[in-house]
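Engineer: For reference, the sequence and a predicted model appear below.
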Amino acid sequence: MEVKHAEDAQAQKKQKRQLTRKPLIFNIFTQSCCNTQPAGLWSYPGDVSSQYTTLEYWEKLAKKAEEAKFNAIFIADVLGPYDIYHGPRNYSYVAKAGTQFPGIDPAIPISAMAAVTKSVGFGITFSTISEHPYLLARKLATLDQMTGGRVGWNIVSSYLDSASRNLLNGGQLPNKLARYEKTDEYVQVVAELMLSSFREDALKADPKTKTFIDPDLVRPINFEGEWYKVPGPAYTSPSPQGIPVLFEAGISKGGVELASKWSEVAFSTGSTPAMLRFKTDRIRECAQSRYGRDWNDVKILAFVMVIVSDTEAKAWEKFNRYADAADPDAALAMVCGWTSADFTEYADDFDLLQSSNGMHRDIVKHFCNSLLDKGPITKKDLGRHVSVKGNADLIIGSVDQVVQKLIDYVEIGGADGFNFASAINPDSYDELIDLVIPKLKAKGLFWDDYPVPGGTLRENLTGVKGASHLGKHHPAYGYRWTSDLSREEFEQQFDSYKKELRKKQGDAYEQGAK
């Protein structure tokens, strides 16, 4: 939304980049609730989303993803309902539609999903306001152990007051500056607990000496920051990846800074490939200039929804069938929750593109990019459009059109792959698998099999067997207590490493939040 037309035009002039990664990263996007992005489409004939409270639902999804060779199933999460549309605290619209409310803990089904698969990964969203970092470090390590190293952590700091009221003793979320600084410190605590508490060979399990963990190879982290004081050590021994693959959605300025520092995979939307390119370059430039990371260290995934048919006209007919069955009011409630923009002030027949509020116009252009050449956009149009696609970029057309649009997101937009949302579950996933992926595979953009079958998520993301741990350019690479260092050597080296990292960071989050 903040991308201006001038920046869009400038991005369009950039030369298409050569594909730097073949094949692309493909994730199934879902959520631990009934609807993910659509509003009320759980009731559409054949949709199975309402079965999300059963293990069978998650096991089937995991098997489908692995059979189709997706990198991972990415599970989004929110911790409160969207309740400001016709509010305050009015969650009736999303409750009636089952839209991202109610929901379950996304961590619970993972072990069952891992038990029926061997290679597909699981990206799980955990907010930094939901629990203490000491507890999350244990949860992440446990999940990594139970899955054989197939877990990723999507780092979020939450954005809904409906969540903060319940998790922060009735308080509000911190301002942007404090939120990003606190999240940065939170991730540091988790990384130190998981990587610096135990030397990587501390686990002996030696019956002859009756030594399970060598106590000389365990150390407290003695973390003391502005928000957290955590002496440690971690409660859980080292997991296969040391720390799960780190995901983050870098959109705001402070979010870009956070993603540039910590993420291995960042998510974004662009409305158009050119707009996405502006965002992908911003993340990579920050990662390179501030943290010395290679340009391609941070993989960027575009968040898209594909609606495909024999022709573009038939694809739009399908979209309209979905929109007729969806709940536009629940969709408007989501838009208000995502953007804090109140559209209730506008008459039903008012063209939102003519609003005197520039932010509101930008929001409408972001969510309804594919409608901009079709005339006025009313509140009803906004709700109807979002009721199917949610916050994902809509890619709609014939098979060949969809394939080319996806390639444009890579060549023009700078994407390394995609998070694929569904309009109808499982139909949207099945159409992607049956119609689109074979065409991409024929172009060399989708693999025949996992490069490391049975390997860790990080190995299959990088395509390198043995690359289970953070890469050498990642800021937390030096957090790992390796087997070649004594405790004294590690602590001396680690202290110097952290000082240098703090020097690099400087006042990054203060600048990013302005």
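Structural biologist: Structure's in. What do you need?

Engineer: When you work out contacts or count neighbours from here on, use the C-alpha atoms and nothing else.
Structural biologist: Will do.

Engineer: Check which residues of the helix ranked longest in the chain are buried.
Structural biologist: Criterion DSSP state H: the longest helix present in the chain is helix 176-196. By neighbour count, with 16 or more other Cα atoms under 10 Å as the criterion, the buried positions of helix 176-196 are 176-177, 179-196.

Engineer: And for stretch 294-302?
Structural biologist: 297-302.

Engineer: distance between the ends of that stretch?
Structural biologist: Distance between the two ends of stretch 294-302: 20 Å, counting by Cα to Cα, to the nearest Å.

Engineer: what's it in contact with?
Structural biologist: Here stretch 294-302 makes contact (Cα atoms under 8 Å, 6 or more residues apart in numbering) with 25, 260, 263-270, 276, 280, 283-285, 287-288, 409, 414-419, 473-474.

Engineer: let's bring in a second model and compare:
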Amino acid sequence: MRELTMMQHDDRYALAEEYVKVTYKLWESSWRQDAVVLDRERGIYTDPTRVRQINHVGKYFNVPGPHLCQPSPQRTPVILQAGTSKAGKTFAAQHAEAIFVAGHSPSVVAKNVAEIRQLAKTEFGRDPRSIKFLALLCPVLGHTEEEAVEKFKYYRSLGSIDGALALFGGWTGIDLNKYGDDEELRHVESNAIRSAVEGWSKATPEVAKWTKATVGQHITVGGLGATPVGTAAQVADNMERWVQEADVDGFNLAYAIKPGSFLDIIELLIPELRRRGLFWDDYAVPKGTYRENLYSQAGQSGPRDDHPASRYRWKAGVASADHPVPEN
């Protein structure tokens, strides 16, 4: 683990790139689709001629294989990814099926979403709409706007500014302690800090000055994601704005308190979203796999044809020699 944490950022993505290809080989290329026979009369579970080693030899891993058990119905599980650095965007555009994104305003997130969709199309031949983006959102809900505002003030009063700044440093790699208590962060030399503060300023223009204490207070509730405060209708309006302006497909709902935040979502927000036709009443594919329901498409249990994992699949009836394990 120490060696991993000391690796350069791009090197970590190179390791991840090799790792994901090893797993594609194990999940998709080791067992042929018809390897499992389940012949109880003859006592045959698997035809051994339809299971093979992958014999991967790489920079970071040597994995002979084979996959140790029958693959799941999805084989390759749905790949969710977080991270929007330059290397992270490239990795996501090639491999991710859903991506967690965070920002305090839709305009900040929209740029990353558009860039990844474009990369997926032009560099990797994927349908950019097949990649789902999930925005981090921590709604603070009340039956009235006044009730929601009072909740939000109370939640903030429980937070630790020092603890929030420590989390911020861990999340972003940015140490704000080197700046003065009253220093305006919109004027510092760091592009990363100025960009982050600019995003927060757009979401909360009522804040006159952004200091490290302001940043700490801002992320005590909701972290690096948006924190809409209001009635169910007001929060639903906010969510619709995110979909329209940031081009996200859904939300990763966070909580201020547990289980209170989730109870408010269940009792107040979901009925409002359903009234607007924005939240499902049942699974799109009842009893289907996660991927079938992600795409609302029965039968899409495995990766789509334009996903890199699909070319690793050893299909039923195909001889091993006719479908060698892909090298890359």
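Structural biologist: Structure's in. What do you need? Values in this document were obtained by computation on a predicted structure and should not be read as measured data.

Engineer: re earlier: need the buried residues of stretch 294-302 of structure 1 in TSV with secondary structure, can you?
Structural biologist: Formatted as TSV, the buried residues of stretch 294-302 of structure 1 follow (DSSP: H, G, I helix; E, B strand; the rest coil):
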residue	secondary structure
297	coil
298	coil
299	strand
300	strand
301	strand
302	strand
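
Engineer: With distance to residue 56 of structure 1 added, can I get those in TSV?
Structural biologist: Converted to TSV, the buried residues of stretch 294-302 of structure 1 look like this (distance: Cα to Cα, whole Å):
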residue	distance to residue 56 of structure 1
297	36
298	34
299	32
300	31
301	28
302	29
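
Engineer: which one among the residues you listed gets closest to residue 367 of structure 1?
Structural biologist: Out of the buried residues of stretch 294-302 of structure 1, the one with the shortest distance to residue 367 of structure 1 is residue 302. That distance is 14.8 Å, counting by Cα to Cα.

Engineer: which one in structure 2 is aligned with the closest one?
Structural biologist: Using TM-score structural alignment, the equivalent of residue 302 of structure 1 in structure 2 is residue 135.

Engineer: What's the separation between that match and residue 250 of structure 2?
Structural biologist: Distance of residue 135 of structure 2 to residue 250 of structure 2, computed by Cα to Cα: 6 Å.

Engineer: What of residue 264 of structure 2?
Structural biologist: Look at residue 264 of structure 2 and residue 250 of structure 2: by Cα to Cα, they are 18 Å apart.

Engineer: So for the two, which sits in the more crowded spot?
Structural biologist: Under the criterion of other Cα atoms under 10 Å, the comparison of residue 264 of structure 2 against residue 250 puts residue 250 first, with 20 against 17.

Engineer: Identify the residue of structure 1 aligned to the more buried one.
Structural biologist: Alignment note (TM-score structural alignment): residue 250 of structure 2 maps to residue 417 of structure 1.

Engineer: swap in residue 280 of structure 2?
Structural biologist: Across the alignment, which pairs residues by TM-score structural alignment, residue 280 of structure 2 is matched by residue 447 of structure 1.

Engineer: in stretch 162-180 of structure 2, what's buried?
Structural biologist: 164-168, 174, 176.

Engineer: Revised request: answer the last question for stretch 103-118 of structure 2.
Structural biologist: Buried residues in stretch 103-118 of structure 2, counting neighbours by 16+ other Cα under 10 Å, are found at 103-110, 112-113, 116-118.

Engineer: Let me know the closest of those residues to residue 154 of structure 2.
Structural biologist: Using Cα to Cα, residue 104 comes nearest to residue 154 of structure 2 of those, at 20.3 Å.

Engineer: what's the closest non-adjacent residue to the aligned residue in structure 1 for the closest one?
Structural biologist: With the correspondence set by TM-score structural alignment, residue 104 of structure 2 lines up against residue 271 in structure 1. In space, and not counting its chain neighbours, residue 271 of structure 1 is closest to residue 393: 5.4 Å by Cα to Cα, 6 or more residues apart in numbering.

Engineer: residue in structure 2 matching that neighbour?
Structural biologist: When the structures are aligned by TM-score structural alignment, the residue of structure 2 matched to residue 393 of structure 1 is residue 226.

Engineer: And residue 288 of structure 1, by the same measure?
Structural biologist: Counting by TM-score structural alignment, residue 288 of structure 1 corresponds to residue 121 in structure 2.

Engineer: just the helices in structure 2 please.
Structural biologist: Per DSSP H, structure 2 carries helices over the ranges 2-5, 9-24, 86-95, 106-124, 145-157, 161-172, 191-203, 212-218, 232-246, 260-264, 270-275, 290-295.

Engineer: typed the wrong thing, it's the stretch 51-200 of structure 1
Structural biologist: Ranges of helices in the stretch 51-200 of structure 1, per DSSP state H, counting those that start in this stretch, are 55-67, 92-97, 110-115, 133-146, 161-167, 176-196.

Engineer: do you know which of these lies nearest residue 388 of structure 1?
Structural biologist: Once those are compared by Cα to Cα, helix 92-97 is nearest, at 12.5 Å.

Engineer: Next one: the residue nearest to residue 271 of structure 1 from residue 509 of structure 1, what distance?
Structural biologist: Spatial separation of residue 393 of structure 1 from residue 509 of structure 1 under the definition Cα to Cα is 28 Å.

Engineer: Repeat that for residue 62 of structure 1.
Structural biologist: The spacing between residue 62 of structure 1 and residue 509 of structure 1, counted by Cα to Cα, is 37 Å.

Engineer: So between those two, which is more surrounded?
Structural biologist: The residue with more neighbours, out of residue 62 of structure 1 and residue 509, is residue 62; 27 against 23, by other Cα under 10 Å.

Engineer: wait, doesn't that one sit right on residue 112?
Structural biologist: No: counting by Cα atoms under 8 Å, residue 62 of structure 1 does not reach residue 112; the two are 9.2 Å apart.

Engineer: Now the common contact residues for these two.
Structural biologist: By Cα under 8 Å, 6+ apart, no residue touches both residue 62 of structure 1 and residue 112.
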